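Visitor: A predicted structure for the sequence below; I have some questions about it.
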Amino acid sequence: MKKFSSFRVYSLFTFLVMTFLSGIVVKPYFILTDNPSQRVQYVLGEFNFVHSLATVFICLIVYLILEFFENGGFKDEK
C-alpha cells in the first residue's frame, strides 16, 4: 500500500483553503461621517461559486503538474 506523502497532504489542504477563500465576497460600504478613518466598512457578502469553481480547476492543473514532476517527469522507456 502506498503511503501518503507530506507533499500531497499539504498541497491538497492548501488548495482547499484557497478554493474556500476565493469564493468569499467582501463588500465595502461607504458611510458619511466626520471621521475619515470610519468612512469605509467592509462586510462579508455572499459566496461566489463561480470564483470558487475557477480556483478548483486552476489548483487541479497545478497539482497535477507538481505531481508529475515529483514522480520524475518524462522517462525514456527502452
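Guide: Happy to help now that I have it.

Visitor: okay, CA-based contacts and neighbour counts for the rest of this
Guide: Noted.

Visitor: skipping adjacent residues, who's closest to the residue nearest the centre of the chain in space?
Guide: Of all residues in the chain, the one closest to the mean position by C-alpha atoms, centre = their mean is residue 18, 2.0 Å from it. Distances taken as C-alpha to C-alpha, 6 or more residues apart in numbering put residue 55 closest to residue 18, at 7.5 Å, once the chain neighbours are dropped.

Visitor: which parts of the helix or strand hosting that neighbour are buried?
Guide: Secondary structure from DSSP states H and E places residue 55 in helix 49-70. Applying a neighbour-count criterion of 16 or more other C-alpha atoms under 10 Å, one finds 51, 52, 55, 56, 59 buried in helix 49-70.

Visitor: this is the other structure I want to compare:
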Amino acid sequence: MKKISAFKIYALVSFLIISFLSGIVIKPHFILTDNPSQRVRYVLGGFNFEHSLTAIFICLMVYLLLEFFEGGFKDEK
C-alpha cells in the first residue's frame, strides 16, 4: 500500500482553499461623507462560480506538474 505524503495533503487542501476564496466577490459601496477614511465600504457581493472553476483548473494543472516532476528531472545532478 502506497503512503500518502504530507505534500499531497497540504497541496490539495491549500488548492481547495484558494479555489474557494477566488470565487468570493467583494463590491465597494461609496458613501458621501466628510471623513475620507469612511467613504468606501466593502460588502460581500456573492459567489462567482466561474472564477472558482478557473482557479480549480489552474490549481489542478500546478498540482499535476508538481506530481509529475516530484522525483526531479532525469538530467539533474
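Guide: Cool, the structure landed. On a predicted model such as this, the values are computed, not experimentally measured, just so you know.

Visitor: can you pull the TM-score for these?
Guide: Taking TM-score structural alignment, normalised by the length of the second structure as the basis, the two superposed chains have a TM-score of 0.91; 74 aligned residues with a C-alpha RMSD of 1.1 Å.

Visitor: coming back round to it: now the helix holding residue 55 of the first structure on the second structure. Mean distance?
Guide: Mean deviation of helix 49-70 of the first structure relative to the second structure after superposition (mean C-alpha distance after the TM-score superposition for the first structure): 0.4 Å.

Visitor: tell me what angle the helix or strand where the residue nearest to the centre of the first structure lies forms with helix 49-70.
Guide: Assigned by DSSP H and E, residue 18 of the first structure belongs to helix 6-23. Per axes from the mean of the first three to the mean of the last three C-alpha atoms, to 10 degrees, the angle that helix 6-23 of the first structure makes with helix 49-70 is 160 degrees.

Visitor: which strands or helices does helix 6-23 of the first structure pack on?
Guide: helix 49-70 (3 or more C-alpha pairs under 8 Å, 6 or more residues apart in numbering; DSSP states H and E).

Visitor: residue furthest from the geometric center of the second structure?
Guide: Going by C-alpha atoms, centre = their mean, the residue of the second structure most distant from its centre is residue 34, 37.1 Å out.

Visitor: which residue lines up with it in the first structure?
Guide: Correspondence of residue 34 of the second structure to the first structure, assessed by TM-score structural alignment: residue 34.

Visitor: helix, strand or coil for that match?
Guide: coil (DSSP: H, G, I helix; E, B strand; the rest coil).

Visitor: tell me the spacing between it and residue 43 of the first structure.
Guide: Here the criterion is C-alpha to C-alpha, to the nearest Å. By it, residue 34 of the first structure lies 20 Å from residue 43 of the first structure.

Visitor: and for residue 32 of the first structure?
Guide: For residue 32 of the first structure relative to residue 43 of the first structure (C-alpha to C-alpha), the value is 16 Å.
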